[in-house]
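In: sequence first, then the predicted structure, then my questions.
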Amino acid sequence: MQHSSIHWFRKGLRLHDNPALLAAATGCHRLHPLFILHPSSSRAGANARRFLLEALQDLDSSLQKIGSRLFVARGCPEEVLPRLFRAWGTTRLTFEVDTEPLTRQSDATVAELAAQHGVEVIREVSHTLYDTERVLALNNGKAPLTYKHLQSLLASLGPPEKPAPALTQEHLQGCFTPCQASHDINYGIPTLEELGHDPTEVGPQLYPGGETAALARLDMFMERTAWVCSFRKPETEPTSLRPSTTVLSPYLTLGCLSVRTFWWRIEEVYQRQREHSQPPVSLHGQLLWREFFYTAGASIPNFDRMVGNPVCLQVDWDDNPQHLCAWREGRTGYPFIDAIMTQLRTEGWIHHLARHAVACFLTRGDLWISWEEGLKVFEELLLDADWSLNAGNWLWLSGSAFFHRYFHVYSPIAFGKKTDRDGAYIRKYLPILKDFPAEYIYEPWKAPQAVQERAGCLVGTHYPQPIVEHGVARERNLGRMKAARAWRGKKSPKGGQAPPTALLPPQLPSCPLGTKRKAPTRPLVARSPRKKPKAEQR
């Protein structure tokens, strides 16, 4: 039987290593490559949307070179696909497996609808190194909660599968894509304006979207053999004016780059050298971290929220919209934090240690605001906003899951100085502070009035005063976190019950405490223990 196939592109926006796309082309006389834009399903901001549109344009261009086209439809997949099944006489639907819970629910519905229309469904794993269901089956259906445990499970499976061959013109022999003159009107790729974004909102185009750019970037880094082999993620610099890592994560997020292709290209470099770094800090190690969070996100209920999440510490976070807004917009009064958030808003990418610093500042370090609020901001602003990784890292960095050394607090002053004592990073992203002497660049509020005047920036007028005093906030929050963890040890919260907040030293008048998130009625609690955990300035 010669099939009329739809290949439904979602994240795997590429021709290389796309087994579901190859399945669509096998025994096929008519192929419709399809992408469905569901605008209400994402918080993505202008930079991320531009990256997606560029990836779609690149994909369409690649398809045209082998005699096909990309069809872009808009709406809910459960409504769009049945309509296209009928219009196109579809007999086969193929797509890449997605591990996100909401997408899996949608996919189950789509599979039922396909069956009702007599459409065969083929799903292939290619967005992760391993089939997460197979990994979970090895662990009795539960996610491994440590990196080492995941490694032990993967060791029993052997290395990841080799990438599938890229789709070429030869695969499409005897197969055609019906394309009318009205294609660009009916199924063309929309503009940013059509998606409701002002093009003036986007920042510089540092990382063009698409498979072509992804493979070129991969080639560039794989040529740096010594760098690949010596790569250790913790030794890279968050304050580097040019990225000190690969910045391939946005391409992995949309599947412009296959993770299996990345893995085996690294392996080729390793094989040519006697020594190389090892997981978890190596490049292979970074891809295994990705696998760790994908496996967790696929199996832990309510992974992207606190309530109903069985691995998440239940914390009585503050509700302080003013502080949240100041953090998001880079107006905290801490130049290192504000520079990072400015880079994020304008460029759509920040170094992983920069993410650590601002996440810690928002949550357990200084502002005591829920990690869920930070997750939403990252989901909007990051080019590599990946549901599983975003949620997993916010759980980790807020001290809510996976990471238990909550007394390790990133200093918004000292941490940046480790790799950038002169403050070049701050001067780049906060030019209002560029003329401050190095001794005051991280703490401009300490500069004498005359120094501020010479710098052309008066703190409190041209740049904000700190919204909290770090030392006081850190000590207060250490006590709160210790109390939350003690409460969890005494009684595992059910139904999202938040633990009691320990009675702590009052906050400074300049830093009003936000209102509390509503929590179930609970007994009064004694003061937190006198002995406080030692805070480590990172």
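Out: Cool, got the structure. Small disclaimer: the values here were computed from a predicted structure and weren't measured. Numbers count the residues shown, from 1 in each chain.
In: only C-alpha atoms for contact and neighbour calcs from this point on.
Out: Fine.
In: distance of Val202 relative to Val358?
Out: 22 Å (CA to CA, to the nearest Å).
In: and the comparison structure, right after this:
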Amino acid sequence: MASPASASSSSSSSLMWFRKGLRIHDNPALQHAAARACGPLYPVFVIDPRYMEPDRAAPSPGSSRAGVNRIRFLLESLADLDSGLRRLGSRLLVLKGEPGEVLIRCLEEWNVGRLCFEHDTEPYYQALDKRVKDFASAAGIETFSPVSHTLYDPADIIARNGGKPPLSYQSFLKLAGKPSWAASPLSTTLASVPPVGDVGRCEIFEVPTLIELGYNETEQDEGAPFRGGETAALTRMKEALSNKAWVADFEKPKGDPSAFYKPATTVLSPYLKFGCLSSRYFYQCIQDIYKDVKKHTSPPVSLLGQLLWRDFFYTAAFGTPNFDKMKGNRICKQIPWSDDEQLLAAWREARTGYPWIDAIMVQLHKWGWMHHLARHCVACFLTRGDLFVHWEKGRDVFERLLIDSDWAVNNGNWLWLSCSSFFYQYNRIYSPITFGKKYDPNGNYIRHFLPVLKDMPKEYIYEPWKAPLSIQTKAKCVIGRDYPNPVVSHDMASKECRRKLAEAYAVNQRLNGTVSDEDLKSLRRKLEEDQEKELRHTKQRR
């Protein structure tokens, strides 16, 4: 990945192309560009309209692919990167347009001899990078594209496994071992960066504001309480790691999904997603703490284990064609999910009538973030737990609204939580009533994110439809008027979901995973007929 694509040309100019990796510490591509530059260095970020252009038809503020919270976080990260570069004698050059076209135009205009950028495994960037690399190679431009967004190079892990990605966490750990770069300390500082040269005819912008991108001022009112950028990332990491006992004892399943004023995790995932924080530096800092304590938890539940989960999903995604789809995905169970747009909309818009589920979805809209167990609850509810809606539909909502939306991790988690891949115990369902109550019996989380229920007695806060009308009236929340009735009965819906998954699993096993469209249609018809028979029997028993 990091070897030159061709012999370096006689040009002395270098271009550092930022996409993720929005940081100065532990940035091998930037370090290489700065160290090897004999002339100007152009640090570039391209505003891609595919992700950044406002879409008024979208179901909530933002572009078609990104909610306004993530766009704001990215702009804050770019502004912080620009400040960091200015302290080193440079600045960030912001351009606008289709990234491949813009990059090629810059390479030509500035007579660039060396192009540096961080390797990316996402299909979109793989295709984009091939275009740019092919042009660079033909033009005699050296390219340097090191792997530094993850702890390991997914291609190396796959090669060690005979050309296939490991599909269990434990097999991944055995193959991965200790990262090769971990043998020596990382370079976390830069003394200086060569100045920017003449930009010629290329139109350069400052880091824009949301308003300058075309968003309304009102769309800035309910942002996440997390500020983007390397500075914020390093501060947050330092605060999280200052409590060595907490780091040593960290166990993922024991976090509280209802804690919101002080989340029960590091909330470093958005910074890792954008590369404001180096995952390698985070790994190194955790290992330094482990050396200082008598004992600590181990993967998969430890804090270090969470970073390794991230690499596990990156490797699985990189080695699996159509990883983000059910169809054509060899590791994904073929299941005849429902296409019920009304149920999907109720879930997406926090109108399911289950306060725990709806409060989580409101937090997603307002903050662009929620605790991982909260994500598990709403993903299970949408898919195999209650609504039986296709996991790809839920994935799309998360992909757009989460500030830490990460292609590999988001798709991997939806495959897992829908019991489509990796995890197959579909009988284990998160209750939309009792799970949240276990952590927050008073319903403080619900009261915060669903203020319409703030005066509901705690006996009914998770099941307000059970409250007598007099209590609903006193709480100023009449169910069916001020807050919706449940869209399904959890007991009946979860039973039906289990039955459908049992049938789908049996078909997948019988056909050895080669389930055709016709097989799925046939199974869907059978499930619908069985459901109608069950409804008739239920009515007759009554």
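Out: That came through fine. Only a predicted model underlies this, so the values are computations on that prediction, with no experimental measurement involved.
In: superposed, what's their TM-score?
Out: Here the TM-score for the pair of chains, by TM-score structural alignment, normalised by the length of structure 1, is 0.90; 505 aligned residues with a CA RMSD of 2.0 Å.
In: sorry, back to before: neighbour count winner among Val202 and Val358 of structure 1?
Out: Counted by other CA atoms under 10 Å, Val202 of structure 1 and Val358 do not tie: Val358 has more neighbours, with 24 against 19.
In: Phe388 is in contact with Trp337 of structure 2, correct?
Out: Yes: look at Trp337 of structure 2 against Phe388 with CA atoms under 8 Å: they come within range, at 5.9 Å.
In: neighbour count winner among those two?
Out: Phe388 (27 against 20).
In: spit out the contact partners of the more buried one.
Out: Shown in contact with Phe388 of structure 2 (CA atoms under 8 Å, 6 or more residues apart in numbering): Trp337, Ser338, Leu382, Cys497.
In: and it, what's its match in structure 1?
Out: Alignment note (TM-score structural alignment): Phe388 of structure 2 maps to Trp368 of structure 1.
In: residue boundaries of the helices in the stretch 351-500 of structure 2?
Out: 355-367, 372-380, 391-401, 407-417, 434-439, 444-449, 469-474, 490-510 (DSSP state H, counting those that start in this stretch).
In: just the stretch 151-300 of structure 1 next, same as before
Out: Using DSSP H, counting those that start in this stretch, helices in the stretch 151-300 of structure 1 cover 183-187, 211-222, 225-230, 249-253, 259-271, 283-299.
In: which of these sits most buried?
Out: Mean neighbour count, computed with mean count of other CA atoms under 10 Å, is highest for helix 249-253 among the helices of the stretch 151-300 of structure 1, reaching a mean of 24.
In: farthest residue from the center of structure 1?
Out: Largest separation from the mean C-alpha position in structure 1: Ala450, at 43.1 Å (CA atoms, centre = their mean).
In: distance check, that one against Leu53 of structure 1.
Out: 49 Å.
In: ok, His276 of structure 2 touching Gly21?
Out: One correction, residue 276 of structure 2 is Cys, not His. Yes: the pair Cys276 of structure 2 / Gly21 is scored as a contact, 6.1 Å apart, by CA under 8 Å.
In: now for the residue nearest the centre of structure 2: which residues touch it?
Out: Among the residues of structure 2, Ser405 comes closest to the average C-alpha position under CA atoms, centre = their mean, at 2.4 Å. Applying CA under 8 Å, 6+ apart to Ser405 of structure 2 gives the contacts Pro270, Lys273, Phe398, Glu399.
In: so what does the third one match up with in structure 1?
Out: The equivalent of Phe398 of structure 2 in structure 1 is Phe378 (alignment by TM-score structural alignment).
In: report how many residues lie close to its match.
Out: 28.
In: just the one 4 residues further on next, same as before
Out: When neighbours are counted by other CA under 10 Å, Leu382 of structure 1 registers 22.
In: how about Leu128 of structure 2: what's its closest non-neighbour residue?
Out: Gly100 (6.2 Å; CA to CA, 6 or more residues apart in numbering).
In: map the one you found across to structure 1 for me.
Out: Using TM-score structural alignment, Gly100 of structure 2 pairs with Glu78 in structure 1.
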